[in-house]
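*Asks:* sequence and predicted model, in that order:
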Amino acid sequence: MDIVLHIAAVLLGIAAVVLYFRSIVRVVLINRRERDFIEHGARFCAVWIIHTLALPRKDYNETQRLQAWIMPLFLFLAIASWFLLVQTGFTLILWGLGTEPRWGYAFTASGSALSTLGFKTPPTLSGELLAVFEAAIGLAVVILLFTFVPGYQAAIQIRERKVGWLYARTGRRPTTSSLIESLQRSGQIEHHSAVWEDWELWFRGLLETHSISPILAYVPAIYRGTSWVGAAAAVLDATSLLTACLDDKHTESARICREIGCHALKSLAIELNPRIPADAWTHRSVDPKLIENFDLLYARLGEIGLPTKPDKDECRKAFIALRADYETSIRLLAQSTLMPIEEPWVLPHSHQSEPANATPTLA
């Protein structure tokens, strides 16, 4: 019976170590999204703790300060989980091989090797070999931490450059109208293709980084009071408006930008809300204010010299249909990340807490 228990302990220990390697390769090394229960558990705990503290707060600036702790807390929880998994695995192996006959001694010997402190090493050859291997794993976790954390920070900084660009030109509440007005003032409205190509790269960056590492979606904006979700909504509304109201030959870049953006936000919304039903994107309700004010936006496009299509009613229907493709994604992302968005995004706002041209400041 004892032999069976020892063999089972060794096999369980080996399985735990294999599970560790599988987890860390999925989370850190594979350049595509692979679901992992350790990453998911650490992310769920970090988000739950911070959001529990943040939900009672009505000031988004205070919420931002708390959300900035989601990434550090996630990393601490993930690393602690990996260390505990490896330490438990080698504890089982040491006990199962008889290198350390007592559980307590096996656990401390495993911790000694994993932490590279070396205060307790089994005297046998097998114990020393296991200690060397376990110490290498401990060093690898530390090296990966210092190697990939800067990559996470770089992804956030790249995301925030365009968010800061948008808010600096549209004020604290970016909308379709404010974005188009800004392009007109800067002389970019006649050659807007380059603008949408830049935003296409931004959406591709979200798809390549935030979908692989969903924890990045919870990291708040660097600039106080801004939201990358709100910025994405304003850009998608603007590209949808142009795609619906202008001839196809004038909207190729806007159309591609919109398609990439819709795909990126939907993928991320599903990742953050895995239980959302598949038919959630078939919802087609539209804010009545959006319909009422569409005529103003359509007329404004003509005033600034853009060649709009003659049938305004068809343009309105097309815009509403295009907007429905991503409205659910925007709502889900805003809800999941506690990032406020202005409804219905496309409209000018009757009140502003700050001047429209207020420059965003660092949080």
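*Replies:* Received the coordinates, thanks. Numbers count the residues shown, from 1 in each chain.
*Asks:* contacts, neighbours, all on C-alpha from now
*Replies:* OK.
*Asks:* K312 reaches A299, doesn't it?
*Replies:* No - between K312 and A299 no contact is recorded; they are 9.3 Å apart, counting by CA atoms under 8 Å.
*Asks:* which of the two has more neighbours?
*Replies:* Comparing K312 with A299 by other CA atoms under 10 Å, the one with more neighbours is K312, at 16 against 12.
*Asks:* now that one: how far from E252?
*Replies:* Applying CA to CA, to the nearest Å, the value for K312 to E252 is 20 Å.
*Asks:* again with V47
*Replies:* Counting by CA to CA, the gap from V47 to E252 is 39 Å.
*Asks:* how about A131?
*Replies:* A131 is 60 Å from E252, by CA to CA.
*Asks:* before we go on, here's another structure to hold up against the first:
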Amino acid sequence: MPSWTFLLHVLAFVGGALLVLSTLLAAIRSFVLPRNESVLITNWVFRSIRFLFSRLARLKKTYGSRDRVMALYAPVALVTLPAVWLVMVGLGYTAIFWALGEGDFDRCFRISNSSLFTLGSEEPSKGFLPNAVSYSEAGLGLLLVTLLISYLPTMYQAFSRRELVVARLELRAGAPASAVTLLEWLHRAGALQHDGVKWEEWESWFVEIEESHTSLGILAFFRSPQPGRSWVMAADIILDAAALLLSTVAAPRNPHGEICFKAGCISINRVYRYFEGAHANPEALPKARIEEPSGESFREAYAQLRAQGIPLEEDVEVCWHQYQELRSRYQPAIAYLGQLTMTPEIKAF
């Protein structure tokens, strides 16, 4: 064999092995490693499919029709991902079989895919190394598919827990939900200053959002069963209610509300930084309808809370500035995530 041919076979073997190894590591980092890692292959697949869906959503005139289109994005992307893994593994092993002298590209391609899908229609020539490679490909193909299938229940459990809180929040904050309505309900329930049960529940929800939506980023794009709901909208309402409580309500500091607010700011900002680091582009979608509060709307909310008998600080302007400072800790993250996930309309009050 000429030296250049031998070198070409070596390069094909090394390149194929690297392609297979990088695919396996991508699968492990995407679904097994409990960290918020940005994986190039996964990002490329999700961004490519998102580009197609966002262009299709732009053709729709109403939010409801766009919501129906984007509801399919995350499931389709999740199903496409293992298909891309299998294609990459098949191509990598095709190069390896060619490097081992199993024939031309067409035959090596048939051997690779026969091994990958355990068909047995094509077999490598007799020999320990080619057969060992064939068996390793068959095992790896089953591993990749099993990996995704085994993690689907975990993902849907996290989705169900997230949406349970979102649905229960709507019962308390109204439809359309608002932070003022939520504070009014807390006041009527006697939970505004003294009962930490709801705040602790929301604190736990924020902590789980941070963990699940960074280790399994595609969860952020699974849309609520009802078009008018969104986990981003729910996070904004809870944080707004906590900001109003801390800045405006004249009562001893609620430690449960404070820690919930802190947990929410940390969680939302870490999810925001995760997607920003993965270069997720929100500009491809129609603009999210996020209404920023004004001084006038804040004074109207202040009057509404006072009318409900909630004790408030006397200086409304001081309350407004304190509320603005607290809101600035999470508003950029909410705005980015709202645009990224095409959230329903968000009203502060």
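*Replies:* In hand now; what should we look at? Given the structure is predicted, the values throughout are model-derived calculations rather than measurements.
*Asks:* could you get me the TM-score between them?
*Replies:* After superposition, the two chains reach a TM-score of 0.89 (TM-score structural alignment, normalised by the length of structure 2), with 336 aligned residues with a CA RMSD of 2.4 Å.
*Asks:* in a strand, S38 of structure 2, correct?
*Replies:* No - S38 of structure 2 is assigned coil when assessed by DSSP: H, G, I helix; E, B strand; the rest coil, not a strand.
*Asks:* for stretch 138-158 of structure 2, buried residues please.
*Replies:* Within stretch 138-158 of structure 2, the residues scored as buried using 16 or more other CA atoms under 10 Å are 138, 140-141, 144-145, 147-148, 155, 158.
*Asks:* which of those residues fall in helices?
*Replies:* 138, 140-141, 144-145, 147-148, 155, 158 (DSSP state H).
*Asks:* from those, which is closest to S212 of structure 2?
*Replies:* Of all those, A158 has the smallest distance to S212 of structure 2: 7.1 Å, by CA to CA.
*Asks:* counterpart of the closest one in structure 1?
*Replies:* Aligning on TM-score structural alignment places A158 of structure 2 opposite A155 in structure 1.
*Asks:* its match contacts T209, doesn't it?
*Replies:* Yes - the pair A155 of structure 1 / T209 is scored as a contact, 6.7 Å apart, by CA under 8 Å.
*Asks:* how about the contacts made by the residue found closest to A71 of structure 2 once you drop the neighbours it is linked to in the chain?
*Replies:* Of all residues not flanking A71 of structure 2 in the chain, R223 sits nearest, at 5.7 Å (CA to CA, 6 or more residues apart in numbering). Contacts for R223 of structure 2 (CA atoms under 8 Å, 6 or more residues apart in numbering) come out as 70-71, 230.
*Asks:* is the aligned partner of G16 of structure 2 in structure 1 within a helix or a strand, and which one?
*Replies:* Using TM-score structural alignment, the equivalent of G16 of structure 2 in structure 1 is G13. With secondary structure defined by DSSP states H and E, G13 of structure 1 is part of helix 2-24.
*Asks:* same for that helix, what does it pack against?
*Replies:* helix 37-54, helix 70-96 (3 or more CA pairs under 8 Å, 6 or more residues apart in numbering; DSSP states H and E).
*Asks:* if we go to 6 Å?
*Replies:* helix 70-96 (3 or more CA pairs under 6 Å, 6 or more residues apart in numbering; DSSP states H and E).
*Asks:* mean shift of whichever helix or strand comes after the helix it packs on relative to structure 2?
*Replies:* As assigned by DSSP H and E, the chain's next helix or strand after helix 70-96 of structure 1 is helix 103-114. Superposing on structure 2 places helix 103-114 of structure 1 at an average distance of 0.6 Å from its equivalents, by mean CA distance after the TM-score superposition for structure 1.
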